[in-house]
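Asks: Quick one, what's the 3D model for this:
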Amino acid sequence: MEIFRDQQSLRNYIERQKEMGKKIGFAPTMGALHLGHISLYEAAEKENDLVISSIFVNPTQFNNPTDLEKYPRNIEKDIEILKDCGFVDAVYIPEVSDIYPEGLSSQQYDFDGLENEMEGKFRPGHFDGVGTVVEKLFRQVKPDNAYFGEKDYQQLAIIKKLVEKQNLPVHIHGVPIYREKNGLAMSSRNERLSPQQREPAKLIHQTLVKVNDWFRIITIPEIYRRVQEIFEDQKEMKLEYFEIADEDTLKETDFFYQDKKYRAFIVVFVGDVRLIDNMHLT
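Replies: The predicted structure is shown next:
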């Protein structure tokens, strides 16, 4: 597996691969790799000649400096995981100066309102940071296909809109959420959970399963009330928000229409660790 730590060496490698007609699959990450990331590489390996990953903790998408400081980092462990998984041909580990040569700042985007829903209400500017780093990485790696997990469903929708708006020649693929045995969605932030917190955190996924059972049987206000009740008695967990939204527009809905697709979104603090999850409602 090739390891590139600067933009110039990556550029030379990409040019050689393009000259040979290689189709490139790309999965950008912020490191702290887990089986959810491996599922992205596995999906990419099936559809491309070459799989490239990147590891870069992007400062401009963090609203909370403490969250940025505490974000788990272990580059050497990540490199070993990439080597062992067998799906990845190269990894790009850029410096901040490679991504932000003119200093840390985000481009401002119009994602047709997708950026104002859910996470956008709680993390202003977050998706400008996401769009900025993803666009820069796409322009450097020049992938044919890029892979993102559906755990960050709103981010996936934003990136699809980014590609459309910026006319980038990349096809975006969503990969299903990879879960731990107890149902907890795999996330790099899970590393910050204590053993005592990890088991109760399964309640997040269990709640979504209940919501799917209630879907089309009871009213949306009643579903919201029941979800609130579930977390009211949890000492270690605090519900930040729960929404049922249209999968295409991400706008919250108060009624089920037969011709629409819906998804339930939930964000819960377990101690000081913020965990997100979602589920398509069937």
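
Asks: rest of the way, CA atoms for contacts and neighbours
Replies: Will do.

Asks: roughly how far out does stretch 161-181 sit from the chain middle?
Replies: Put simply, stretch 161-181 sits 9 Å off its chain's centre (CA atoms, centre = their mean, to the nearest Å).

Asks: And for stretch 149-160?
Replies: 6 Å.

Asks: can you list the residues that contact it?
Replies: For stretch 149-160, the external contacting residues (CA atoms under 8 Å, 6 or more residues apart in numbering) are 36-37, 40, 111, 114-115, 119, 127, 130-131, 134, 148, 172, 174-177, 185, 250, 276-278.

Asks: 6 Å - rerun?
Replies: Residues from elsewhere that reach stretch 149-160 (CA atoms under 6 Å, 6 or more residues apart in numbering): Gly174, Val175, Pro176, Ile177, Asp277.

Asks: The structure of the following sequence is requested for comparison with the preceding one:
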Amino acid sequence: MSSSTLPESTIPLLTSLTSCRQWRQQVRDDRISVGFVATMGALHAGHLSLVRHSKKANDRTVISIFVNPAQFAPHEDLSTYPRTIEQDLRMLEEIGGVDAVFLPGMKDMYPSGIVQDPERQRGTFVEVKGYGSEMEGRSRPLFFRGVATVVTKLFNAVEPTRAYFGQKDIQQALLLRRMCSDLLFSHPEPQNLHIVPTERDGTDNLALSSRNAYLGPEERKVANTLYRALSLAKEGWESGLSKSGCIASARDLVEGIRAETGVEMRLDYIELNDSDSFEVVGDEKTEVDYGTRPVLLSGALWVGRTRLIDNLILGDPALLGILDSHVEGKF
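Replies: A predicted model of the protein is given here:
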């Protein structure tokens, strides 16, 4: 990103790989810890929660803003994805700032070039075999290939001591932790990739997302339908209802709200998956051992032209390394 096109900011802006590495070398020389939050911009309170957790635990915090073409399929919303750099920087300043914002250019991130069509892509990509094709990966083939590739590049550039990702994208966070283990990352080590609880709207529990900005007024009124459906499924599962019964009740709730409001909605999926393998769990509650690892109850719902995702944890979130949600709001 060209520095000439950026708004003024009190936060140091690292607009190239070279400037990022120079900043990181200085921090390394000072032997202090670095926390890292990777984003595509259009920041909201969920991103700020990640920043707050990082600032609490690390000497320095850096956030990246880069809209990654490799995680968008050819038909997806790359060109219309919200880009709000001036607002993003202002939000960071209002919570006390971060120590640097990394704003890499496309050439820095993809030296061999990048196109949105995976069939025409050339260069080096990272794939977490067998795990990226489950859950979200079933609906968005090659999505996690794009995520794993760009996060590998960002980790190599920033070399964070700790990194922070949101529970809303639970499969992404767990998959990246596995990637750090499989590829022997030292910055961050797998146990230092932390997951922060989903930040929700205080009135209706809608999971905060940059894509919520796409919702029209009537769509926004029912955007918490997925959360309500997941909550109903969780209640049923914990009361002894079979998995198929839980999912059926969740689907019925979605269909009922759609019919009542007339808002266009389409359920992509609601499913229960093993938190280690991401494989679909069986129908009987006896097949799940909460004592070893929780189960992921997740879903995706189209509201109009906006695809929303959410999840709830069945079992103890701490077993997945999900942090306590409370941190101070100001620094």
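
Asks: Any idea what the TM-score comes out to?
Replies: Laid over one another, the chains give 0.96 as their TM-score (TM-score structural alignment, normalised by the length of the first structure), with 282 aligned residues with a CA RMSD of 1.4 Å.

Asks: Filter the contacts of stretch 149-160 of the first structure down to just the ones in strands.
Replies: If you go by DSSP state E, the contacts of stretch 149-160 of the first structure have Gly174, Val175, Asp277 in strands.

Asks: so what's the alignment partner in the second structure of the first one up against?
Replies: Pairing criterion TM-score structural alignment: the partner of Gly174 of the first structure within the second structure is identified as Ile195. When the contact criterion is CA under 6 Å, 6+ apart, the partners of Ile195 of the second structure are Tyr164, Phe165, Gly166, Gln167, Ile322.

Asks: And the second one, how far from Thr39 of the second structure?
Replies: Read it as Phe165 of the second structure. When distance is defined by CA to CA, to the nearest Å, Phe165 of the second structure is 9 Å away from Thr39 of the second structure.

Asks: In terms of neighbours, single out the busier of these two.
Replies: Using other CA atoms under 10 Å, the more surrounded residue of Phe165 of the second structure and Thr39 is Phe165, with 27 against 16.

Asks: Leaving out the residues flanking it, which one is nearest to the more buried one?
Replies: Setting aside the residues directly before and after it, Phe165 of the second structure is nearest to Ile195 in space (CA to CA, 6 or more residues apart in numbering), at 5.0 Å.

Asks: ok, and the closest non-adjacent residue to Phe6 of the first structure?
Replies: No Phe there; residue 6 of the first structure is Asp. Pro94 is the one closest to Asp6 of the first structure (CA to CA, 6+ apart), at 5.2 Å.

Asks: Look at that neighbour and give its secondary structure.
Replies: What DSSP: H, G, I helix; E, B strand; the rest coil gives for Pro94 of the first structure is coil.

Asks: Please pull up the equivalent of it in the second structure.
Replies: Under TM-score structural alignment, Pro94 of the first structure pairs with Pro104 in the second structure.

Asks: before we move on, what SS does Arg216 of the first structure have?
Replies: Three-state call for Arg216 of the first structure (three-state DSSP): coil.

Asks: nearest residue to it other than its sequence neighbours?
Replies: Phe256 (7.1 Å).

Asks: So what's the residue count around that neighbour?
Replies: 16.

Asks: repeat for the one 5 residues further on
Replies: For Lys261 of the first structure, the tally of surrounding residues (other CA under 10 Å) stands at 14.

Asks: measure it to Gly25 of the first structure for me?
Replies: 28 Å.

Asks: do the same with Asn145 of the first structure
Replies: Using CA to CA, Asn145 of the first structure is found at 5 Å from Gly25 of the first structure.

Asks: where exactly do the strands run in the stretch 151-300 of the second structure?
Replies: Ranges of strands within the stretch 151-300 of the second structure are 162-166, 193-196, 265-274, 295-303, based on DSSP state E, counting those that start in this stretch.

Asks: Just give me the residue closest to the centre of the second structure.
Replies: When CA atoms, centre = their mean is applied to the second structure, the residue found nearest the centroid is Asp169 (3.9 Å).

Asks: Highest neighbour count among the contacts of Ile195 of the second structure?
Replies: Result: Phe165 is most packed of those (other CA under 10 Å), 27 neighbours.

Asks: Check the alignment and tell me where it lands in the first structure.
Replies: By TM-score structural alignment, Phe165 of the second structure lines up with Phe148.

Asks: quick check: longest helix of the first structure.
Replies: Taking DSSP state H as the assignment, the helix of the first structure that covers the most residues is helix 126-141.

Asks: dump the residue contacts of the corresponding residue of the first structure for Leu312 of the second structure.
Replies: Leu312 of the second structure maps onto Met279 in the first structure, with residues paired by TM-score structural alignment. The neighbourhood of Met279 of the first structure, defined by CA under 6 Å, 6+ apart, consists of Arg263, Ala264.

Asks: The host helix or strand of Met279 of the first structure: average distance to aligned residues in the second structure?
Replies: If you go by DSSP states H and E, Met279 of the first structure is part of strand 273-280. Its aligned residues in the second structure lie a mean 0.3 Å from strand 273-280 of the first structure after superposition (mean CA distance after the TM-score superposition for the first structure).

Asks: Give me the angle between that strand and strand 237-246.
Replies: Orientation check (axes from the mean of the first three to the mean of the last three CA atoms, to 10 degrees): strand 273-280 of the first structure against strand 237-246 gives 30 degrees.

Asks: Measure how strand 273-280 of the first structure sits relative to strand 262-270, angle-wise.
Replies: On the basis of the same axes, to 10 degrees, strand 273-280 of the first structure is oriented at 160 degrees to strand 262-270.

Asks: For the aligned residue in the first structure for Ala300 of the second structure, grab the count of nearby residues.
Replies: Using TM-score structural alignment, the partner of Ala300 of the second structure in the first structure is Val267. By other CA under 10 Å, 19 other residues sit near Val267 of the first structure.

Asks: Which strands or helices does the longest helix anywhere in the second structure pack on?
Replies: In the second structure, with assignment by DSSP H, the single longest helix is helix 243-261. The elements that helix 243-261 of the second structure packs onto, with contact taken as 3 or more CA pairs under 6 Å, 6 or more residues apart in numbering; DSSP states H and E, are helix 225-238.

Asks: what's in contact with the helix it packs on?
Replies: Cys246, Ala250.
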